[in-house]
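*Asks:* sequence plus the predicted model coming up.
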Amino acid sequence: MRINKIELFHVKIPLNFMFKTSKTAIDHRETIIIKITDELQNKGYGEVVAFTEPFYTNETLIDSKYVLIYNYIPNLIHKDIKHPFDIHKWIKPSYPMTLAALENALVDLYAKREKQSIMDVVFNEEINDDIYGGIVLGDQDVQELIKQIDHYKKEGYIRFKIKIKPEDGVLKLKAIREKYTNIQLLADANKSYKIEQIDELKKLDKLNLLCIEEPLDSVDFLEYQSLQKELQTSICLDESIQTINDLVTAIKLKAFKVLNIKVGRVGGLYYVKKMIELCRESNIEYWVGSMVESGISKILHVHLASLKDTYIPGDLSSSNRYFKRDIIKPEIIAKNGIIKIPKGYGLGVDIDETLLKNYTIDYEKIGGE
């Protein structure tokens, strides 16, 4: 396929609520939507899920825009690409979220040309037709958390991830577990505990959690190794694993038991596939997370969560939980807590071009007429 035109839509989408973690609070989401057009006028879409501030990883949206305009796109425009994964031969994952967005748009485009789904192109294995959704609840007081769990339980959700911090994380989780003995419950500390607080973390073992995600404010896998030896609860790594080498090291050290995979964080579907294969070989559980992201990136995670051997389906819920209107058509809908996997070519959804333009605060076009 020959790349004729690449467009960048820097969008700002209002959130329906203030989303809080131990590290940040946001009431809108800025991302960059990439639209790639080939010589046959087929179109593919990807999304840069970097944030405007480096609280999750060091990569920011400003970095992404600069790298796309002055490095990645000039090396791609008007060139013939046999397969989307070929770009990994000449682009190193120094800016993984930027690279992932470009690759994802190319995979969407390629799959449409080949009249296949994303999963056929990348995995070509049996998948589920639907998945259970999951709710992520930010750092709030326990009364508000219980109120929201009650609300989403009525919508059919059975799994909840709670953002926690050392000051009150265990107390919140204990109160939730005492009220809801049967829900699937996990915690995400976003690297907020010190290794010296191991006794506090060990209290989580009594709460029957699926896992605790990124507990330690550390980049040292040896500290995670020490913690996992002391915990019955499985440690889940997310932002600590950004490369294949990170994953290999963490596996060798037995620093964790579960991996949260996010396409943007690891540099694209090419690396996602390699990490899943490594997890399968090493008896590491894996599951598919998500970012605060538009449907263009979220629906990709919905597809990945349909793999048969995921530990839990994913941090995936209806589009209207986060946005009044999402960019994709149809939007993601969890009916009785269950999300259907799209069956169309590529991402399997259409893009609301009018809404995309309405959300756009900056626009760049490279190539084309």
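*Replies:* On my side now, so go ahead. Residues are numbered from 1 along each chain as shown.
*Asks:* going by C-alpha atoms from here, please, whenever you check contacts or count neighbours.
*Replies:* Noted.
*Asks:* all the helices of the stretch 101-250 of the chain, residue numbers only.
*Replies:* 118-122, 142-154, 169-179, 198-202, 221-230, 244-252 (DSSP state H, counting those that start in this stretch).
*Asks:* please name the residues that touch the residue nearest to residue 327 when sequence neighbours are not counted.
*Replies:* Among residues not flanking residue 327 along the chain, residue 352 sits closest, at 5.4 Å (C-alpha to C-alpha, 6 or more residues apart in numbering). Shown in contact with residue 352 (C-alpha atoms under 8 Å, 6 or more residues apart in numbering): 327, 328, 329.
*Asks:* by contact count, what packs against the helix or strand hosting residue 33?
*Replies:* Using DSSP states H and E, residue 33 sits within strand 25-38. Contact here means 3 or more C-alpha pairs under 8 Å, 6 or more residues apart in numbering; DSSP states H and E; on that basis strand 25-38 packs against strand 3-20, strand 43-48, helix 61-67, helix 96-113.
*Asks:* take a look at this one as well, against the first:
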Amino acid sequence: MTLFIEKIKLHHLKMSLNDPFSTSFGTFQEKEFFITEMIDGSGKRGFGESVAFTSPWYSEETVQTNLHIMTDFLIPILKNNEIHHPDEVFDLFHPIRRNNMAKAALEGAVWDLYAKQKNISLAEALGGKRKAIDVGISLGIEPTVNDLLRKIEHYVQEGYKRIKIKIKPGYDVDVLKEVRCVFPETKLMADANSSYTLNDIDHLRKLDDLDLMMIEQPLAHDDIIDHAKLQAAMTTPICLDESIHSLEDARKAIELGSCKIINIKIGRVGGLTESIRIHDYCKEKGIDVWCGGMLEAGVGRAHNIALTTLSQFTLPGDTAGSSRYWKKDIIEPEVVVENGVINVPTKPGIGYEVDEEALEEFTLSTKEFNI
């Protein structure tokens, strides 16, 4: 079966978050991104979403570099090659180094279109079995500890399965101690976004007393060596995020003992195909994985849900409900969390319909490419 893609559209959107979201990188109030759309000869439409930010805080990629790479390199590759299965897209894109978020934005739309052509859900196309997934919530750095405690209380009452708290030097151990005192039984994790060095090892070891699920990416964004030294000195599991861009990165980190958990983000690793490969390797090695979030709108959120149906996603991910971030999302129905659980949609493809009015409302511009 050949995926006959006749047209590709790149919709450039800007949406405003309900509340500012602060990390050690900075504070976000608006999110710009691309919705990628692929249309076949029968009118079926597959959708993907880019996750890069406007500035290169999280990685070297940005919204504008995504546009450049997709337009000038990746779409011509799709135009000049016949595709029978979405797995082939990862290999076709391989000669283009890095730029994983640009690759994932297009590859995701191919996967969605493929699933719709096969009349199966995206989760089923990926090999997922779960009918529902457990999810947690990610909370940014708040102005005061009391503000943070109020938010945690709200989401604990809503039933989220774990709480992730962003930390940075000066906003870490003491804050988490207060949180743990108020919420002694809640599953907590800390996300450092590469804010520390090995010089902070004695300070970070204080986290071992707080019964955290994990500390995510405490050291440099491109490091696996120092993380191995830190993990050997701590009982709290280290989870790697920014350091893992490929199956090969995951293999090296696991062999070195750099982590006990890996966060798989579709955009960071270059798409769903590589996400599955990393998942399968981690399952073989007994490494827990979970699906991280990048402040996605509904399309990207739907891709995360489908991926999380794979068996080694043993820990709650960051895929909160649409209303956590957006007053209005671009899909119908919006993603809803009930008691910390999202029911996996069963309709073909991502399982949600794109809200055409919302898409038009938030779109700044659209580029079309005939394939």
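*Replies:* That came through fine. This is a predicted model, so every value here is computed, not measured.
*Asks:* if we can go back for a sec, what's the match for the residue nearest to residue 327 of the first structure in the second structure?
*Replies:* Matched by TM-score structural alignment, residue 352 of the first structure corresponds to residue 355 in the second structure.
*Asks:* residue 184 of the first structure maps to what in the second structure?
*Replies:* In the second structure, residue 184 of the first structure lands on residue 187 (TM-score structural alignment).
*Asks:* no, scratch that, I was asking about residue 164 of the first structure
*Replies:* Per TM-score structural alignment, residue 164 of the first structure is aligned with residue 167.
*Asks:* and residue 217 of the first structure, how many neighbours?
*Replies:* If you count neighbours by other C-alpha atoms under 10 Å, residue 217 of the first structure ends up with 14.
*Asks:* can you tell me the closest non-neighbouring residue to the aligned residue in the second structure for it?
*Replies:* Residue pairing (TM-score structural alignment): residue 217 of the first structure is matched to residue 220 of the second structure. Leaving out its chain neighbours, the residue that sits closest to residue 220 of the second structure by C-alpha to C-alpha, 6+ apart is residue 194, at 4.8 Å.
*Asks:* and that neighbour, how close does it get to residue 24 of the second structure?
*Replies:* 8 Å (C-alpha to C-alpha, to the nearest Å).
*Asks:* same deal with residue 161 of the second structure?
*Replies:* In terms of C-alpha to C-alpha, residue 161 of the second structure sits 24 Å off from residue 24 of the second structure.
*Asks:* kindly report the same for residue 6 of the second structure.
*Replies:* From residue 6 of the second structure to residue 24 of the second structure the distance is 42 Å (C-alpha to C-alpha).
*Asks:* tell me the contacts of the most centrally placed residue in the first structure?
*Replies:* Closest to where the C-alpha atoms of the first structure average out (C-alpha atoms, centre = their mean) is residue 290, at 2.5 Å. Taking C-alpha under 8 Å, 6+ apart, we find residue 290 of the first structure in contact with 262, 298, 301, 314, 315, 316.
*Asks:* how about residue 273 of the first structure?
*Replies:* Contacts of residue 273 of the first structure (C-alpha under 8 Å, 6+ apart): 122, 123.
*Asks:* corresponding residue for it in the second structure?
*Replies:* Per TM-score structural alignment, residue 273 of the first structure is aligned with residue 276.
*Asks:* report the mean deviation for the helix or strand encompassing that match after fitting onto the first structure.
*Replies:* Assigned by DSSP H and E, residue 276 of the second structure belongs to helix 272-285. Its aligned residues in the first structure lie a mean 0.8 Å from helix 272-285 of the second structure after superposition (mean C-alpha distance after the TM-score superposition for the first structure).
*Asks:* wait, what's in contact with the residue lying closest to residue 303 of the first structure once chain neighbours are set aside?
*Replies:* Of all residues not flanking residue 303 of the first structure in the chain, residue 341 sits nearest, at 6.3 Å (C-alpha to C-alpha, 6+ apart). By C-alpha under 8 Å, 6+ apart, the contact list for residue 341 of the first structure reads 128, 129, 130, 131, 302, 303, 306.
*Asks:* ok, now with 10 Å
*Replies:* 127-131, 299, 302-306, 332, 347-348 (C-alpha atoms under 10 Å, 6 or more residues apart in numbering).
*Asks:* tell me, how many residues neighbour the counterpart of residue 158 of the second structure in the first structure?
*Replies:* The equivalent of residue 158 of the second structure in the first structure is residue 155 (alignment by TM-score structural alignment). Neighbours of residue 155 of the first structure under the rule other C-alpha under 10 Å: 14.
*Asks:* please apply the same query to residue 156 of the first structure.
*Replies:* 16.
*Asks:* wait, it touches residue 337, no?
*Replies:* Yes: between residue 156 of the first structure and residue 337 there is a contact under C-alpha atoms under 10 Å: 4.2 Å.
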